[in-house]
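Student: For reference, the sequence and a predicted model appear below.
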Amino acid sequence: MLGIDVGGSGIKGAPVDLEAGEMAVPRRKVLTPQPSTPEACAGAMATIIEQFADQIDGPIGVAVPAPVLHGVTPFMANLDQSWVGLDAAAYLSEKLGREVVLVNDADAAGVAEMQYGAGRGKQGTVVLTTLGTGVGTALFHDGRLVPNTEFGHIEINGRDAESRAASSYMEREHISYKKWAKHLQRYYSTLEKLLWPDLFIVGGGVSREYKRFLPLLNLQTPIVPASLRNGAGTIGAALAASLRVGANVPPGAQRIASVPD
């Protein structure tokens, strides 16, 4: 099953071994087009699909940085605003010539981590955050997904939370991990008071550097890096496609997430 993860800066994809919970071959990555219109992004996805055409069949899972309601993206923070209100699942299916199962990117990463990674077997309330161009979130209770949460957009000190908590802020402002961690402390403390979770999982590309910032946080809730790192979105997108069509579903996955239509 092919998974594609569409981000604000890059689009990544690979066939996924759903039994092992890993990419079957090294993933391919292309830069996200600018402007990142649906048409331009579909073209970038087609480039990735072409490279794996002889290795895949069936639907494609595509993770996007937006809530997904019945295939429609009603809100978009980190891609072109022409995505807003689009039946993106139908549009991409037509453009790519394959059925596309569309899912929120953080939900995809969360489902992968709950099935294969840092959240495996965890009960209670688990919150996964992806720190990148923006901040994505996925919420689980007793192992089941509550889809389309957007806790990256809660207001903190009069600002959208992701405006300071995203790793792109650290890179853009050229600040240290220590200074950035102060913004993360404020963000995770706010989430903690709102949700009182049993576990935070931190994903996104910056999670590979978790030793440089997670130890600086002082929280009541345990906080750990994502096991699948930045590959979780790609793996989770493929898993979402598998769940939707009921093919090659690994044991336990249906319990974790009934992917919304």
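Tutor: Thanks, I have the structure now. All figures in this text were calculated on a predicted structure; none of them were measured in a lab.

Student: use CA for all of it now, contacts and neighbours both
Tutor: Will do.

Student: Was I right to think Ala88 contacts His70?
Tutor: No - if you go by Cα atoms under 8 Å, Ala88 and His70 don't touch, sitting 9.5 Å apart.

Student: Looking only at neighbour counts, state which of these two leads.
Tutor: Taking other Cα atoms under 10 Å, Ala88 and His70 do not tie; Ala88 has more neighbours (23 against 14).

Student: Alongside the first one, take a look at this:
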Amino acid sequence: MTNEAVLGIDIGGSGIKGAPVDLVVGDFADKRLRIPTPTPSTPKKVAGVVARIVESFAGQLGDGPVGVTIPAVVTHGVTRSAANIDKSWIDAPADTIFSERLGRPVHLVNDADAAGIAEVKYGVAKGYPGLVIVTTLGTGIGSAMIMDGALVPNSELGHLEIDGHDAETQASAGAKTRLGLSYEEYIPRLQRYYDTIEKLFSPDLIVVGGGISKDAAKYLPYLKLHAEIVPASLKNRAGIIGAAWLAAEAAGRTDLLA
């Protein structure tokens, strides 16, 4: 087993963040670097910023893969949607764009999927059997489904239609802010959302992430579900850690994993 780091990079609407990750312990091996997301956030411009982050950590990475998260549905290295990034990402051959720009293997994943796998491998859901659903409450609702440690990608459970509405327009943290809701007013919306998740999937554990998870004591104890529901533990490190783990797995680098 080696402690060679794997670089994880998290592409967001306002910032692109990266750090080398020690996958044996599941934490950053160095301080995170953040560079503002370029405007417009086209594939070429974003790949240039990602290259700067890779170059800054090149001495720690060996010839290993790089894991990159993006707020989009990703299928076979192609980005099929674009949330908070330029619409030119839709149907872009993103894996190829990054790999050619960086000159090393790149594994691209949905940002919520990366955060979810990090919580299962190193966070609050570590060792939990069965179906774990991780949701991130932010501007929208991101989701990840992990069955016995294996990711089911691109679940997009924030876009379930509930009562005639796209779920995230009613139950995201962004909706709470937009509508000026108190937690007392917001809780019924969360209850309806998670009731639907439970009815459709019968998860064994639900993990709630996103910035609002820091206030979990104000709403999670009031949700009545069959499944256990808990706040995420890795906070804003989860995407980078999960991206690195998934990149190592995709490259067959089991020597890098715990």
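Tutor: Noted; the coordinates are in hand. Small disclaimer: the values here were computed from a predicted structure and weren't measured.

Student: Which parts of the first structure are helices?
Tutor: Secondary structure of the first structure (DSSP state H): helices at 38-51, 88-96, 105-116, 162-165, 167-173, 177-195, 232-245, 253-256.

Student: which residue in the first structure lines up with Val230 of the second structure?
Tutor: Aligned counterpart of Val230 of the second structure in the first structure: Val224 (TM-score structural alignment).

Student: What separation do you get for the residue lying closest to that match once chain neighbours are set aside and Thr125 of the first structure?
Tutor: Beyond its immediate neighbours in the sequence, the residue positioned closest to Val224 of the first structure (Cα to Cα, 6 or more residues apart in numbering) is Ile201, lying 5.1 Å away. From Ile201 of the first structure across to Thr125 of the first structure, the span is 11 Å (Cα to Cα, to the nearest Å).

Student: With neighbour numbers in mind, choose between the two.
Tutor: Here Ile201 of the first structure and Thr125 are set side by side on neighbour count (other Cα under 10 Å), and the busier one is Ile201, at 24 against 18.

Student: hang on, the match of Val230 of the second structure packs against Gly203?
Tutor: No - counting by Cα under 8 Å, Val224 of the first structure sits too far from Gly203 to count as a contact (9.0 Å).

Student: The two: who's more crowded?
Tutor: Gly203 (31 against 18).

Student: Tell me the counterpart of that one in the second structure.
Tutor: Per TM-score structural alignment, Gly203 of the first structure is aligned with Gly209.

Student: who's in contact with that match?
Tutor: Val134, Thr135, Thr136, Leu137, Pro231, Ala232, Ser233, Lys235 (Cα atoms under 8 Å, 6 or more residues apart in numbering).

Student: neighbours around the last one, how many?
Tutor: Around Lys235 of the second structure sit 16 other residues, with neighbours defined as other Cα under 10 Å.

Student: and the gap between Arg192 of the second structure and Gly210 of the second structure?
Tutor: From Arg192 of the second structure to Gly210 of the second structure the distance is 19 Å (Cα to Cα).

Student: what about the two, which has more around it?
Tutor: A direct count of neighbours by other Cα under 10 Å for Arg192 of the second structure and Gly210 places Gly210 higher, at 22 against 17.

Student: What are the boundaries of the strands in the stretch 1-150 of the second structure?
Tutor: Applying DSSP state E, counting those that start in this stretch to the stretch 1-150 of the second structure gives strands spanning 6-11, 15-22, 27-28, 33-36, 66-70, 74-75, 78-79, 106-110, 131-137, 141-147, 150-152.

Student: Quick check: which of those strands is buried the most?
Tutor: Highest mean neighbour count of the strands of the stretch 1-150 of the second structure: strand 6-11, a mean of 30 (counted as mean count of other Cα atoms under 10 Å).
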